[in-house]
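Coordinates only, no sequence provided:
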């Protein structure tokens, strides 16, 4: 039995990076996956095609998550897709898992940051999480799970990331608050906080940062999208049925390093 057999999951920001890794891993573990994207439709369709080649089910849904109404429309569309699958072919039935992954990470020194730049990051990284979680809780039954992708920067800020770090710290606290209030409905809410995740060209674009990370991390390497995806699979699975309000750090141990 695969860990997510029979589940229907919505993954936001699923066209690349961590979101792509989560969507593929969820499908490998038996879930049907609704893949959200904002503009990268072709990339999301390529992920959907890979999922279908596995023999799993996928759909691509577009939405602008800085708009609360769009968040609600997205969740409703994923739930309707799940219901239609059950009616037509006997799979699905209801939306059982959401991974709130969509986010942005611009660099901007705090002294010159504008309120508009602050709001763009907070609305994308935090307000969308609030709206999508609230909408999902309205359509999920007991056993549903919501996982937010936070960051180790929620507790370890980096230069020029004041807006990003603040938004991710708030995402962690939102999950704890949501776990408290949605727990009586049987819905679990957790966060996964990745460290530095590798991407194509990262070592070329930021060699000094990659070298520092690799040297400080006890496990001696950057993270991979699959590392984060495996944590999300665990939290959405029956193996985590008594885990809620938890922040699962996935950083190769860099957070345990001494600061002096």
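Ah, there it is. This one's a predicted model, so the numbers in the text were calculated from it and none came from an experiment.

From now on I want contacts and neighbour counts done on CA atoms only, so please keep to that.
Will do.

so residue 36 makes contact with residue 58?
No. Counting by Cα atoms under 8 Å, residue 36 stays clear of residue 58, with 10.5 Å between them.

which of the two has more neighbours?
residue 36 (30 against 25; other Cα atoms under 10 Å).

Can you name every helix or strand that whichever strand or helix holds that one contacts?
Using DSSP states H and E, the element containing residue 36 is strand 32-37. Contact partners of strand 32-37 among helices and strands, from 3 or more Cα pairs under 8 Å, 6 or more residues apart in numbering; DSSP states H and E: strand 8-11, helix 17-28, helix 41-53, strand 58-62.

May I see those arranged in JSON lines, with distance to residue 73 as well?
JSON lines is the format used below for these (distance: least, Cα to Cα, whole Å):
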{"stretch": "strand 8-11", "distance to residue 73": "13"}
{"stretch": "helix 17-28", "distance to residue 73": "20"}
{"stretch": "helix 41-53", "distance to residue 73": "17"}
{"stretch": "strand 58-62", "distance to residue 73": "10"}
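
Second structure for comparison follows:
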């Protein structure tokens, strides 16, 4: 499925959390744009290997990104595959639901480690390889909840706000090395069983989104392709909402 004439032809991309639905969509879109893709997963190796077979020009690397040594090893493995790394998409993360009053310090720290520290460490390691070849592109998968709070998601929203700010800070510091760092902030992305499990939430989203639909993993992947491509060569430190227009609605 790799298009050798696509906008990412010849580039090597690492997608963390590629065994999940959103990661699948991102990896597929990068491959369709011509990239060779390194698929990271934590435990679902079989699912990641199925995707690698579908893509063709892909490998799988597993690791627990809450561990510093695994973050560095995963990126090192990606670089060693073809001797370079051009694109990193920090997609791995967790999204538990729990009210502020019930959150423990351990809950808080676990989520920040999984969502923020992992992206910081993977970016730091990837930047070494990218700088050696004159540049590259890093994309964090943030969320509209990084700027719009939601009940039960305080720790998640804080982590996504942190990713948005990390990307801006990293864009400032890594820019002179030719490395661009941006975020994509998805809105509500569809997945199997979502409408049945949360009909009221899906209904509210349809009513709020000017485009009147949920997002798809491919929508998010397409935004990643754009930010990784030469079409975005003068774009860095930017948060790109991909939310069907929900961010455009007034809050009063």
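Okay, I see it. Model, not experiment: these values are computed from the prediction.

so which of the helices and strands packed on strand 32-37 of structure 1 is the most packed in?
Sort these by mean neighbour count, taking mean count of other Cα atoms under 10 Å, and strand 8-11 sits at the top with a mean of 29.

For that one, grab the matching residue range in structure 2.
Mapping strand 8-11 of structure 1 onto structure 2 (TM-score structural alignment) gives residues 12-15.

what's the mean deviation for that stretch versus structure 1?
Superposed on structure 1, stretch 12-15 of structure 2 shows a mean distance of 0.2 Å to its aligned residues (mean Cα distance after the TM-score superposition for structure 1).

At which residues are the strands of structure 2 located?
In structure 2, the strands defined using DSSP state E lie at 12-15, 36-41, 58-62, 87-90, 136-141, 179-186, 239-242.

Now do the contacts for residue 145 of structure 1.
Neighbouring residues of residue 145 of structure 1 by Cα atoms under 8 Å, 6 or more residues apart in numbering: 96-98, 187-189, 235-236.

and what of residue 244 of structure 1?
176, 179, 183, 188-190.

Roughly how far does residue 150 of structure 1 sit from residue 84 of structure 1?
Relative to residue 84 of structure 1, residue 150 of structure 1 is positioned 32 Å away (Cα to Cα, to the nearest Å).

Neighbour count for the two, which is higher?
residue 150 (30 against 16).

what's in contact with stretch 8-21 of structure 1?
22-23, 26, 31-38, 40-41, 43-45, 47, 75, 78, 82, 92, 94-103, 199, 225-226, 228-229.

Please produce a ChimeraX select command covering the buried subset of those residues.
The ChimeraX selection below is limited to those of the contacts of stretch 8-21 of structure 1 classed as buried (16 or more other Cα atoms under 10 Å):
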select :22,23,26,31,32,33,34,35,36,37,38,41,44,45,47,75,78,82,92,94,95,96,97,98,99,100,101,102,103,225,226,228,229
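
Looking at structure 2, name the residue matched to residue 148 of structure 1.
The alignment partner of residue 148 of structure 1 in structure 2, by TM-score structural alignment, is residue 140.

Could you do residue 109 of structure 1 as well?
By TM-score structural alignment, residue 109 of structure 1 lines up with residue 99.

Check residue 191 of structure 1 too.
Residue 191 of structure 1 maps onto residue 183 in structure 2, by TM-score structural alignment.

Show the contacting residues for that match.
139-142, 163-164, 167, 237-240.

Which one (most neighbours) among those residues?
That'd be residue 142 among the contacts of residue 183 of structure 2, by other Cα under 10 Å, with 31 neighbours.

Correct me if wrong: that residue contacts residue 167.
No. Counting by Cα under 8 Å, residue 142 of structure 2 stays clear of residue 167, with 9.9 Å between them.

The strand holding residue 36 of structure 1 corresponds to what range in structure 2?
Going by TM-score structural alignment: strand 32-37 of structure 1 matches residues 36-41.

do the same with stretch 161-171 of structure 1
Aligned using TM-score structural alignment, stretch 161-171 of structure 1 spans residues 153-163 in structure 2.

Next: stretch 234-244 of structure 1.
Counting by TM-score structural alignment, stretch 234-244 of structure 1 corresponds to 226-236 in structure 2.

Show me what counts as buried in the matching stretch.
Buried-residue list, stretch 226-236 of structure 2, by 16+ other Cα under 10 Å: 226-229, 236.

Narrow the residues you listed to those in helices?
Mapping the buried residues of stretch 226-236 of structure 2 onto helices (DSSP state H) picks out 226-228.

quick check, nearest of the residues you listed to residue 121 of structure 2?
Residue 121 of structure 2 lies nearest to residue 228 out of those, by Cα to Cα, at 19.4 Å.

That closest one contacts residue 138, doesn't it?
Yes. Between residue 228 of structure 2 and residue 138 a contact is recorded at 7.4 Å, counting by Cα under 8 Å.

Please name the residues that touch residue 130 of structure 2.
84-86, 136, 179.

got it, and residue 151 of structure 1?
Applying Cα under 8 Å, 6+ apart, the residues contacting residue 151 of structure 1 are 165, 168-169, 192-195, 249.

ranking the residues you listed by neighbours, who comes first?
Most surrounded of the contacts of residue 151 of structure 1: other Cα under 10 Å gives residue 168, at 27 neighbours.

Can you tell me how far that residue is from residue 3 of structure 1?
28 Å.

what about residue 156 of structure 2, how many residues close to it?
27.

how far away is the residue nearest to it when sequence neighbours are not counted from residue 153 of structure 2?
Spatial nearest neighbour of residue 156 of structure 2, chain neighbours left out: residue 95 (6.2 Å); criterion: Cα to Cα, 6 or more residues apart in numbering. Using Cα to Cα, we find residue 95 of structure 2 at a distance of 8 Å from residue 153 of structure 2.
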